[in-house]
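Asker: need coordinates for the below:
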Amino acid sequence: MKLLLPIIFLLCLSANAQQDHEFTIYFDSDADVPTEASKAALAEWMESNKNAGIHTISGYTDTIGNTEYNRRLSIRRIQYLIFRLNAGYMRKKWKMMSYGETQYTSGTDAENRKAVITYTKQQKTVTSGLTQLFKEARAGEKIILRDINFVGGTSFIVEESKPILKELYIIMRDNPKLKIDIQGHICCSADDTGDLSKRRAMEVFVYLHSNGINGDRLSYRGFGGSKPMHKIPERNKEEMAENRRVEIEILAN
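Answerer: I've put the predicted structure just below:
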């Protein structure tokens, strides 16, 4: 047990260098669901911190029970929060720290039965103008996601495109009546080998749906190279980039 303490201490130092706020949720003895008071506090925190940048979720227990049982109990407490938070936050940046009884405060057992979210408060969302386009659009109109790019010849979205996906998610989250059709297009050839345009549109669908947007509000399809903005073969890289696009058709708003 003692051998773990220096590692845990270093991990905490590394995390604290990046965070400036903590939110604590409390649990009853042997429970992996928060107390009723903490459930209400969590709902209020989520409503007030929709754009928070979460860095770590740490689980703790009291010292009742054996060490391994308490380690698993702290994991279940973390998993409860993952389920609640998964829809609105950038999960890929989270660290899960399951401490069980190996690190606890000097307070009472009730104070040690907890999970702690460390976060950057109210991160400012940088918009690309997409939000304004959606505000002005009507049913039947189309919006091009100009900053969505893929690894060449694949449906893998490049890391630099993640902010525009996040913005699209926020638009869908904040406009619950909005329904869209995600449409993929390719460049360079009318022949869509491997249904690439559809798979690229599906990647956007999967991102939105996995982050909590109801599938009834989303559809997707691929048009291959059948609806180019510029005649194929294109004359330059700029025309290729404009043909190789993802469009959003507004179905209802």
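
Asker: going forward, measure contacts between C-alpha atoms and count neighbours the same way
Answerer: OK.

Asker: neighbours of residue 69, how many?
Answerer: Look at residue 69: counted by other C-alpha atoms under 10 Å, it has 14 neighbours.

Asker: and after the host helix or strand of it, which helix or strand comes next?
Answerer: In the assignment (DSSP states H and E), residue 69 maps to helix 67-85. The helix or strand immediately downstream of helix 67-85 is strand 95-100, counting by DSSP H and E.

Asker: give the buried residues for that next one.
Answerer: Neighbour-count burial for strand 95-100 flags 96, 97, 98, 99, 100 (criterion: 16 or more other C-alpha atoms under 10 Å).

Asker: can you name the next helix or strand after it?
Answerer: Strand 95-100 is succeeded, C-terminally, by helix 109-112 (DSSP H and E).

Asker: what helices and strands are in contact with the helix or strand following that next one?
Answerer: The first helix or strand that comes after helix 109-112 along the chain, using DSSP H and E, is strand 114-120. With contacts defined as 3 or more C-alpha pairs under 8 Å, 6 or more residues apart in numbering; DSSP states H and E, strand 114-120 has these neighbours: strand 21-26, strand 53-60, helix 67-85.

Asker: one more, so I can put them side by side:
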Amino acid sequence: MKKVFAVCLMFLSAALQGQELTLFFDFDRCDLNPTAQTQLQHWLADHPNVEVTKIYGFCDWKGSNHYNDSLSIKRVKTVLAYLQEKNILVQQGYEIKGFGEDFPQSKVQSENRKVIINYTQKPQKPKDSHLSEQISQAQVGDKIQLTRIYFANMTARILPQSLPVLQDLLCALEEHPSLKIEIQGHICCQLVYDINDLSTRRAQAVYNYLARQKISRKRLSYKGFGTSKPIYTIPEKTPQEEDANRRVEILILEH
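Answerer: Here you go, the predicted model:
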């Protein structure tokens, strides 16, 4: 298990050198547009344990220098307020700066209206390394259930409390570079086979998380089974049986 944690530290070491997130703003606006809000939501879901070190604001060349300097700072303050609302750690003595239009401008004006967040991500040891042990001992054809994967009701949106097990799976894939898996989604309660294809979309959500963390897509696949492979007969008799049927598993394809 020390080996698993060591691999996680190696995988995340680059993050300690500092990373950047760029958000783009609409013309002459300092509020977060829907695209920027969605980008921030995905960033927060995929990057637990971040610490913000710098926030820089930028504008295009239209307008006076004084106006653009003020607008770039307003954009910085908008982002800072969002991060503080989400309880994101901002480094003591963090640096904020508005460049206005005084920077090398892109010919594409929309690319100049932005805020850049500089951050580091501290490695976090998975709270429960039982999954890593299971994967290390698994054979081709074995199935392993991903416990504590939570989704918003009737959606494929992964909830933040699922991150520890996702990180554990990520570390196991990094430790075993030849490992290939199929992510399998299952749902409960429906007598008709997965009307909204929810099981497939949930399996795909786990697949997308791993792909965003730079796991090769050649090592990953996903499939939804709806209610075709329940652990307990549907309709389930208890909430516990519903929880057991509502699950995400991984099938070991190559090890």
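
Asker: quick one on the thing from earlier: now the helices and strands packed on strand 114-120 of the first structure as a markdown table including distance to residue 162 of the first structure?
Answerer: Formatted as a markdown table, those follow (distance: least, C-alpha to C-alpha, whole Å):
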| stretch | distance to residue 162 of the first structure |
| --- | --- |
| strand 21-26 | 25 |
| strand 53-60 | 15 |
| helix 67-85 | 19 |
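
Asker: could you identify which of these is most buried?
Answerer: For these, average neighbour numbers computed from mean count of other C-alpha atoms under 10 Å are highest in strand 53-60, which has a mean of 24.

Asker: list the helices and strands that one packs on?
Answerer: Contact here means 3+ C-alpha pairs under 8 Å, 6+ apart; on that basis strand 53-60 of the first structure packs against helix 67-85, strand 95-100, strand 114-120.

Asker: of these, which is nearest residue 11 of the first structure?
Answerer: Comparison of these against residue 11 of the first structure by C-alpha to C-alpha identifies strand 95-100 as nearest, at 8.9 Å.

Asker: on that earlier part again, now the helices and strands packed on strand 53-60 of the first structure as TSV including distance to residue 39 of the first structure?
Answerer: Shown next, in TSV, are those (distance: least, C-alpha to C-alpha, whole Å):
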stretch	distance to residue 39 of the first structure
helix 67-85	10
strand 95-100	20
strand 114-120	12
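
Asker: out of those, which gets nearest to residue 52 of the first structure?
Answerer: strand 114-120 (5.8 Å).

Asker: check which element follows the closest one along the chain.
Answerer: According to DSSP H and E, the helix or strand after strand 114-120 of the first structure is helix 130-136.

Asker: ok, back up a step: how about the helices and strands packed on strand 53-60 of the first structure, which one is nearest residue 158 of the first structure?
Answerer: strand 95-100 (22.2 Å).

Asker: what are the contacting residues of that closest one?
Answerer: Under the contact criterion C-alpha atoms under 8 Å, 6 or more residues apart in numbering, strand 95-100 of the first structure has outside partners 55-62, 67, 70-75, 78.

Asker: at 7 Å instead, please
Answerer: Contact with strand 95-100 of the first structure is made by 55, 56, 57, 58, 59, 60, 61, 70, 71, 73, 74, 75, as judged by C-alpha atoms under 7 Å, 6 or more residues apart in numbering.

Asker: what do you get for stretch 168-175 of the first structure?
Answerer: Contacts of stretch 168-175 of the first structure (C-alpha under 7 Å, 6+ apart): 131, 178, 208, 213.

Asker: so how far is it from its chain's centroid?
Answerer: Its chain's average C-alpha position is 12 Å from that of stretch 168-175 of the first structure, according to C-alpha atoms, centre = their mean, to the nearest Å.

Asker: name the residues of that stretch that come out as buried.
Answerer: Neighbour-count burial for stretch 168-175 of the first structure flags 168, 169, 170, 171, 172, 173 (criterion: 16+ other C-alpha under 10 Å).

Asker: ok, then the element right after the helix or strand containing the second one?
Answerer: So that's residue 169 of the first structure. Taking DSSP H and E as the definition, one finds residue 169 of the first structure inside helix 162-174. Following helix 162-174 of the first structure in sequence order, the next helix or strand is strand 179-184 (DSSP H and E).

Asker: got the angle for the helix or strand just after that following strand vs helix 162-174?
Answerer: Using DSSP H and E, the helix or strand that follows strand 179-184 of the first structure in sequence is helix 196-210. Orientation of helix 196-210 of the first structure against helix 162-174 (axes from the mean of the first three to the mean of the last three C-alpha atoms, to 10 degrees) gives an angle of 60 degrees.

Asker: what span of the second structure lines up against helix 196-210 of the first structure?
Answerer: Using TM-score structural alignment, helix 196-210 of the first structure corresponds to residues 198-212 of the second structure.

Asker: what about the equivalent of residue 166 of the second structure over in the first structure, how many residues nearby?
Answerer: Applying TM-score structural alignment, one finds that residue 166 of the second structure aligns to residue 165 in the first structure. Using other C-alpha under 10 Å, residue 165 of the first structure has 18 neighbouring residues.

Asker: repeat for residue 150 of the second structure
Answerer: Neighbours of residue 150 of the second structure using other C-alpha under 10 Å come to 18.

Asker: ok, it - contacts?
Answerer: Taking C-alpha under 7 Å, 6+ apart as the test, what residue 150 of the second structure contacts is 158, 159, 162.

Asker: one more pass at 10 Å, please.
Answerer: 156, 157, 158, 159, 160, 161, 162, 163, 202, 246, 247, 248 (C-alpha atoms under 10 Å, 6 or more residues apart in numbering).

Asker: for residue 203 of the second structure, see how far away the fifth one is.
Answerer: Counting by C-alpha to C-alpha, to the nearest Å, the gap between residue 160 of the second structure and residue 203 of the second structure amounts to 16 Å.
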